[in-house]
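J.: with the sequence up front, the predicted model follows.
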Amino acid sequence: MATKQKALPLTLDEENQHEQVIVDDENNGFDYSKRSQWLRAAVLGANDGLVSTASLMMGVGAVKQDVKAMILTGFAGLVGGACSMAIGEFVSVYSQLDIEVAQMKRENMRKGGGIEQEEGEKEELPNPLQAACASAFAYAVGAMVPLLAASFIKDYKVRLGVVAAVVTLALVVFGWLGAVLGRASGLKASLRVLLGGWLAMVVTFGLTKLVGSNRF
């Protein structure tokens, strides 16, 4: 029969550190649950823009050495992806908003709250338009990284190498930044983002090269 282990008591130093973190958070006025909403949209948007655009450019670069084709593909990916992110975030947040407003009305009816209280609570809810704009902007920022890296390099092999190197650096930075702002492990987050980005670029490059080598 398995015995239930008791949690070890905290030492005096650990208790002091824990209390200090709580005091600092209260004094600073940070609400990490609220900040995680815009942080999620910003980090995911930037990562999606970076990885998606870089993968598109690497895929085209696998079959075409022309820098113009590569840049046009990346630009089309930037515009289309930013629009897609904005629409998706808008619909998602608006659906969440409808659910929360309906729940709020039910609570106010049950508790007998007034209209002023309901309007005040609505102001604290997420804004779909702001979330959509933030997602589109973050996506565009991420997508600009590979675009700028490839814009001024004519040599085919050098261009591919520079794009891969710059995207690698940006993946590490985005992963680390998201982890630091969310108080998570920077190393683990950076590795996850980096490996995912590399995998997307390699698979896109390889499959496009395979398909492009066949004549239809």
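T.: Good, I have the coordinates.
J.: could you use CA atoms for every contact and neighbour count after this?
T.: OK.
J.: mind listing what's buried in the helix or strand that contains Leu147?
T.: Using DSSP states H and E, Leu147 falls within helix 128-151. Across helix 128-151, burial judged by 16 or more other C-alpha atoms under 10 Å covers 128-129, 131-147, 149-150.
J.: figure out how far stretch 163-171 is from the centre of its chain.
T.: 16 Å (C-alpha atoms, centre = their mean, to the nearest Å).
J.: all helices for the chain, in order.
T.: Secondary structure of the chain, counting by DSSP state H: helices at 12-28, 32-61, 67-111, 115-123, 128-151, 156-181, 186-212.
J.: relative to helix 32-61, how tilted is the last one?
T.: Taking axes from the mean of the first three to the mean of the last three C-alpha atoms, to 10 degrees, one finds helix 186-212 and helix 32-61 inclined to each other by 30 degrees.
J.: buried stuff in helix 186-212?
T.: Within helix 186-212, the residues that qualify as buried are 186, 189-190, 193-194, 197-198, 200-201, 204-205, 208-209, counting by 16+ other C-alpha under 10 Å.
J.: hmm, who's touching stretch 126-141?
T.: With contacts defined as C-alpha atoms under 8 Å, 6 or more residues apart in numbering, stretch 126-141 is touched by 38, 41-43, 45-50, 78-79, 81-83, 85-91, 93-94, 97.
J.: comparison target below:
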Amino acid sequence: MAISETKIIIPNNESQESNMDDVDYTQRGQWLRAAVLGANDGLVSTASLIMGVGAVKDDVRAMILSGSAGLVAGACSMAIGEFVSVYSQLDIEVAQLKREKKLNSGEEGKEVDDASGDRLPSPIQAAMASALSFSIGAAVPLLAAGFIRHYTVRLVVVAIATTIGLAVFGWIGAVLGRAPALKSASRVLLGGWLAMAVTFAFMKTLRTIVQNLAYKIAKGEENNLKTRPEGRENSFPACYLCGS
């Protein structure tokens, strides 16, 4: 009498989960690094620019024009710098892959296969990510305080908007890179606050120095007017070289 056997196949969920966990997130590093760096740079530089312009001139139009110029110039600068940097890295990695292919096959490696090419960094992708993220980051403080005339209120609004923006961009970078969100957001927030504090302190110090220097120059000119002989207050020499 034949005994029938029944086989029960249990799906291996662990292998499926391991395949999902084996995703190579290092491929995201090239544009993720550029995006996080660009967003933070846009936030901090534009917020510091707004503070500097507002500290010396209480004009909303001047602040908007300065912030917009900083946004465009910063985005172009970040894109070009990231493109050149990643392209140099690409040349080095392509040369290394060709050398490895030559050593393994004994033939001259003139081309890079598709599997190796997928792991190479993309200069255009990194440049676009850097420029776009810088523009988004720079727009946050610019739009938040673009129509506030009072300097103190503007400073508070810029600080709050920049803090929220730094925390959000840090959290997004952590989620995309599968890193601890709280640790990453805190690191980005502290770094941005440090940069803003240094920039603001430098601008305030420079403003004080310039004001003191201008005051001394004005006092010196006033003393010179007081010590001039009578009748020569409004007289000027016809020749500045000979004094006649």
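T.: That came through, no problem. Keep in mind it's a predicted model, so treat the numbers as computed, not measured.
J.: related to what we said a few turns ago, the helix holding Leu147 of the first structure vs the second structure, mean deviation?
T.: Averaged over the aligned pairs, helix 128-151 of the first structure sits 1.0 Å from the second structure after superposition, using mean C-alpha distance after the TM-score superposition for the first structure.
J.: quick check: angle from that helix to helix 67-111?
T.: Going by the same axes, to 10 degrees, helix 128-151 of the first structure makes 160 degrees with helix 67-111.
J.: spatially central residue for the first structure, please.
T.: Leu44 (1.1 Å; C-alpha atoms, centre = their mean).
J.: could you check which residue of the second structure pairs with that residue?
T.: In the second structure, the residue matched to Leu44 of the first structure (TM-score structural alignment) is Leu37.
J.: rewinding a little: could you dump the buried residues of helix 186-212 of the first structure to CSV with distance to Arg106 of the first structure?
T.: Below are the buried residues of helix 186-212 of the first structure laid out as CSV (distance: C-alpha to C-alpha, whole Å):
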residue, distance to Arg106 of the first structure
Gly186, 42
Ala189, 40
Ser190, 43
Val193, 41
Leu194, 45
Gly197, 44
Trp198, 48
Ala200, 45
Met201, 49
Thr204, 49
Phe205, 53
Thr208, 53
Lys209, 57
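J.: if we can go back for a sec, skipping its backbone neighbours, what lies nearest the match of Leu44 of the first structure in space?
T.: Ser130 (7.3 Å; C-alpha to C-alpha, 6 or more residues apart in numbering).
J.: next one: Cys76 of the second structure
T.: Cys76 of the second structure sits nearest to Ala131 (C-alpha to C-alpha, 6+ apart), 6.5 Å away.
J.: the one you found maps to what in the first structure?
T.: When the first structure is aligned by TM-score structural alignment, the residue opposite Ala131 of the second structure is Ala136.
J.: do Gly67 of the second structure as well
T.: Gly67 of the second structure maps onto Gly74 in the first structure, by TM-score structural alignment.
J.: hmm, that match is touching Val60, no?
T.: No - assessed by C-alpha atoms under 8 Å, Gly74 of the first structure is found out of contact with Val60, at 9.2 Å.
J.: neighbour count for the two, which is higher?
T.: A side-by-side neighbour count of Gly74 of the first structure and Val60, using other C-alpha atoms under 10 Å, places Gly74 first with 27 against 23.
J.: now that one: how far from Leu50 of the first structure?
T.: 10 Å (C-alpha to C-alpha, to the nearest Å).
J.: any common contacting residues for the two?
T.: With C-alpha under 8 Å, 6+ apart, Gly74 of the first structure and Leu50 have common neighbours Ala143, Pro146.
J.: with the first structure overlaid, how far apart is stretch 164-175 of the second structure on average?
T.: Mean for stretch 164-175 of the second structure is 1.4 Å (mean C-alpha distance after the TM-score superposition for the first structure).
J.: need the contact list for the equivalent of Ile99 of the first structure over in the second structure.
T.: Residue correspondence, TM-score structural alignment: Ile99 of the first structure in this structure matches Ile92 in the second structure. Not one residue lies near Ile92 of the second structure by C-alpha under 8 Å, 6+ apart.
J.: now Leu160 of the first structure
T.: Counting by C-alpha under 8 Å, 6+ apart, Leu160 of the first structure has contacts Met58, Gly61, Ala150.
J.: ok, now with 10 Å
T.: Met57, Met58, Gly61, Ala62, Gln65, Pro146, Ala149, Ala150, Ile153 (C-alpha atoms under 10 Å, 6 or more residues apart in numbering).
J.: just name the closest of the residues you listed to Val23 of the first structure, please.
T.: For those, the minimum distance to Val23 of the first structure (C-alpha to C-alpha) is 42.4 Å, reached by Pro146.
J.: give the equivalent position in the second structure for the closest one.
T.: Using TM-score structural alignment, Pro146 of the first structure pairs with Pro141 in the second structure.
J.: one more: Gly182 of the first structure?
T.: In the second structure, Gly182 of the first structure lands on Gly177 (TM-score structural alignment).
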